[in-house]
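S.K.: My questions concern the predicted model and sequence given below.
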Amino acid sequence: MRAAKEAQLTAGAALLRRVLDELARATHDHPGVTRAAYGAGEQLAHDLVRREAEALGAVTRTDAAGNLYLTRPGSDPALPALFFGSHLDSVPHGGNFDGAAGVVAGLAVLAEMAARNLVVLRDVTVMVTRAEEAVWFPVSYPGARAALGRLPADELEARRADTGRTLAEHMADAGFDPEAIRTGTPQLRPADIAAFVEVHIEQGPRLVSMDRPYGIVTAINGGFRHLAGHCIGAYAHSGAEPRFSRRDSVLGFADFAQGLEAVWDRLEAEGRQATITFGRVESDPRQHGGSRVLGDIGFTLDIRSDRESTLEDIAASMRALCLQIAARRNVRFEFDAPLTWAPAPMDTGLVEKLAAAAGPGNDVPLLASGAGHDTAAFAEAGVPSAMVFVRSENGSHNPDEAMEATDLDAVVAMLVRFVTVFDGP
């Protein structure tokens, strides 16, 4: 793998290595790390980066939801601030870099600014959000949306997967104020944010395959998900039921999966980006057997794209497929109500400024994010938003995450240049 070009950092390189190493040691949970949302590991990580920021002279505060803000004041603090941010919680036994790499990159930018005595017009703030990983609470971006006053009150009753206690209870236990969040009181006004930029490891193999240290995200995919899809036929004896009368759910589901793959082929040929995933396929063990025609196949289905029109195309194709297969196989399809989320396009002006900050001769790849991130919450609130992906072997959400520190050095060097020209041409 080709290393990133040597970054000209005076303080950030040492800081990011030291902080990432300390995070890994302090939250180790074999075979990876565990930093539960509103738990001890996440709090330890917040305390660590607060300590580092205060040592750099940053002003720190925590809001009612527990989000942390680390600010280097600008010469005109009345201006909307430039925000960098990400999260510090992890999935259970996950990798050390998902979320944390972005927080530490922002912290390294503050370190570089302090070392160079660099003061810009507006405040530069690193925001450390809470509870980004939905594995803990079945809620999207609760920390970021709570900060923006956009977390519905009923979502405070979501229960943490391991404790069974509510989000509100965990906030209160940690010393925060869920009642302020319940009333929708903004902890952060979109008008006070000039831009929000999140650095995150890429969770797929594209940058690795391109041999590039980082890329710039153009959009965060939207999508829809069915947690309970079924192809329903009729149970029958495998030897006695002739082919003409069979209502075989296995063959009906196979036609459906193959049909959706053909839709995916068509979209790719048209230059449109999407993912189609059957996460779980199962039959009832009390009903299936070696001598039965299966009458019911259950499955989950996850569809994602960076364009709403593509999602609508796939949904329409699904409906047509179900009708065609029902007529051919004498089966029927049933789906639960879909979980839906809208694509979040990144701000084109920010994308261009980040690409320019990479410097002449650096052809930075542009790519969509298949997974959701806190940045989506800011984009949906009308804040100019952007993301930078850092190359990471072995994806994310696993203990084998592998990000090269030199790649993050290159990102930090680019962000320092971005800070200095943010208000310029």
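M.R.: The structure has been received and is ready for your questions.
S.K.: Every contact and neighbour count from this point should use C-alpha atoms.
M.R.: OK.
S.K.: Would you mind pulling the contact partners of stretch 85-92?
M.R.: 33-37, 41-42, 45-46, 96, 98-100, 102-103, 106, 126-133, 135-136, 196-200, 374, 397 (CA atoms under 8 Å, 6 or more residues apart in numbering).
S.K.: Same question for stretch 154-163.
M.R.: If you take CA under 8 Å, 6+ apart as the criterion, stretch 154-163 is touched by 135-139, 165-168, 178, 182.
S.K.: I'd like the distance between the closest residue to A115 other than its chain neighbours and L415.
M.R.: Once flanking residues are discounted, A115 sits nearest to A11: 6.3 Å by CA to CA, 6 or more residues apart in numbering. A11 sits 14 Å away from L415, going by CA to CA, to the nearest Å.
S.K.: another structure for you, compare them:
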Amino acid sequence: MIEPDMALAARLFEQLHALSFDGTGITRDTYGAGEQRAHALMADTAQRLGLEIRRDAALNLYLTLPGRHRDKPVVMTGSHLDSVPRGGNYDGAAGVVAGLAVLAGWIRDGAQPDRDVTVMGVRAEESAWFPVSYIGSTSAFGLLSPQALSSRRADTGRTLSEHIGELGGQPEAMARGEAALRPEAIDCFVELHIEQGPVLEGEGHALGVVTGICGSHRYRQAQVKGRYAHSGATPRTHRQDAVVALAALIERLQREWRDLEAAGHELTLTFGQVNTDARQADFSKVPGQVSFCVDMRSRSVDTLRLLDSLLLKTAGELEASHGVRFEWGPVSGSQPAVMDEALQQALRDAALASGVQPRLLPSGAGHDAATFSNRGIPTAMLFVRNANGSHNPDEAMDMDDFASGVRSLGRVLALRAGLAGPHNRSPI
């Protein structure tokens, strides 16, 4: 097989770290300076490799090695380049680095694919910044809701439209639903990504082949409202304690989660933020208000609906028993996605050919691959094990594991793209 350029990959990770380190972890803010620097680095690298460079209205980046038959549907790979605040260096970026390492190896050896191969640097995958899922990939297909452009970034308070326009994008075109990608013009999309949980590390597998991607149902701005009262002068029977009501909701939903799992459902439930109002709450007050968020995930839409109904039913019962009121605010979320079986098998075969026994597993986290799959495009994901999970500064992907993943990705891209070597050598 044609070896990917792993020296290039190592340099890119080092440069990304230098451009993104915030003193604690990695911050590549969505439609901000951090993400912009990462995109510039990948574009500069592509230019030196001689790849074609294109950007769309949402500033997604397309780095293309032309094929012999440019009218054929393109083979695509890639991932996102933004990060959560104080995250790790590999989440998302590993997929773009992997694609460039594969193409650099082909270029070095003078091999040309039968059809175009494109590495996509996707914008705005991390919804920590804007309360919208898959901004970059949905925009690429002209699917972003015009209302999403009015959503505000968590730290700046400025709109998505303002951030995109400031960087040279075209929010007006996005609002009109102008598409840069057409499903019928894409042969497949294969995304390499670090695993963001403990499964591969715990079981001793270097690589995982993803079977499906969970969808989500989220309440980002929920509140429970009771009544503030004196902590010493108010008996238990006269309290409308928002903290106690929320604690009861969380405890009961944990029990519902266990029961659903016992019944065969696959899901996760997270109350990721819980805050009293610092301006009103006090050690000598019964808390009258708590803000919180809820994140429900599953590969089954029916499971998400069931869990949501249990959440709302339980909250209604607690309103009656605790004298409080739950307010849920806007709902956001994403659709589950199923990975293509033929591509799953191709990734398994490629991993085995690289000397690695992969594990099949679902992805609890969301990925841009879901957008491609839900457009009817054959889609697959390859996970590389990563110690310490993700969305934290302690991501610890081993470069040998990554090299195995990149080789496996390269084999599948070569197979789908009909790669031809300079002396009729087998590319895989």
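M.R.: Thanks, I have it. Being a predicted model, the structure only gives us computed values, none of them experimental.
S.K.: Who has more neighbours out of A11 and L415 of structure 1?
M.R.: Under the criterion of other CA atoms under 10 Å, the comparison of A11 of structure 1 against L415 puts L415 first, with 24 against 17.
S.K.: Next, the aligned partner of that one in structure 2: secondary structure please.
M.R.: Mapped onto structure 2 by TM-score structural alignment, L415 of structure 1 lines up with L409. Three-state assignment for L409 of structure 2 (DSSP: H, G, I helix; E, B strand; the rest coil): helix.
S.K.: Looks like L409 of structure 2 contacts L207 (just checking).
M.R.: No: applying CA atoms under 8 Å, one finds L409 of structure 2 not in contact with L207, separated by 11.1 Å.
S.K.: Identify the contacts common to the two.
M.R.: Contacts common to L409 of structure 2 and L207, judged by CA under 8 Å, 6+ apart, are L382.
S.K.: What's the local residue count around E14 of structure 2?
M.R.: Neighbours of E14 of structure 2 under the rule other CA under 10 Å: 12.
S.K.: hang on, I meant R116 of structure 1
M.R.: R116 of structure 1: 12 neighbours (other CA under 10 Å).
S.K.: ditto for V84 of structure 2
M.R.: So V84 of structure 2, with other CA under 10 Å, has 21 neighbours.
S.K.: Repeat that for E155 of structure 1.
M.R.: So E155 of structure 1, with other CA under 10 Å, has 17 neighbours.
S.K.: Translate it into the numbering of structure 2.
M.R.: Per TM-score structural alignment, E155 of structure 1 is aligned with A148.
S.K.: part of a helix, is its match?
M.R.: Yes: A148 of structure 2 forms part of a helix when assessed by three-state DSSP.
S.K.: roughly how far apart are it and E162 of structure 2?
M.R.: Distance, A148 of structure 2 to E162 of structure 2, using CA to CA: 12 Å.
S.K.: One more: A180 of structure 2?
M.R.: 21 Å.
S.K.: just checking, T34 of structure 1 touches G94?
M.R.: Yes: using CA under 8 Å, T34 of structure 1 makes contact with G94 at a distance of 6.3 Å.
S.K.: who touches the match of L415 of structure 1 in this structure?
M.R.: 98, 102, 190, 192, 347, 350, 382.
S.K.: Would you mind giving the secondary structure of the last one?
M.R.: Okay, so that is L382 of structure 2. Going by three-state DSSP: L382 of structure 2 is strand.
S.K.: okay, stretch 186-203 of structure 1 sits on what stretch of structure 2?
M.R.: So stretch 186-203 of structure 1 sits over residues 179-196 in structure 2, by TM-score structural alignment.
S.K.: distance between the helix or strand containing V243 of structure 2 and the chain's centre?
M.R.: Using DSSP states H and E, the element containing V243 of structure 2 is helix 242-262. Distance of helix 242-262 of structure 2 from its chain centroid, counting by CA atoms, centre = their mean, to the nearest Å, is 27 Å.
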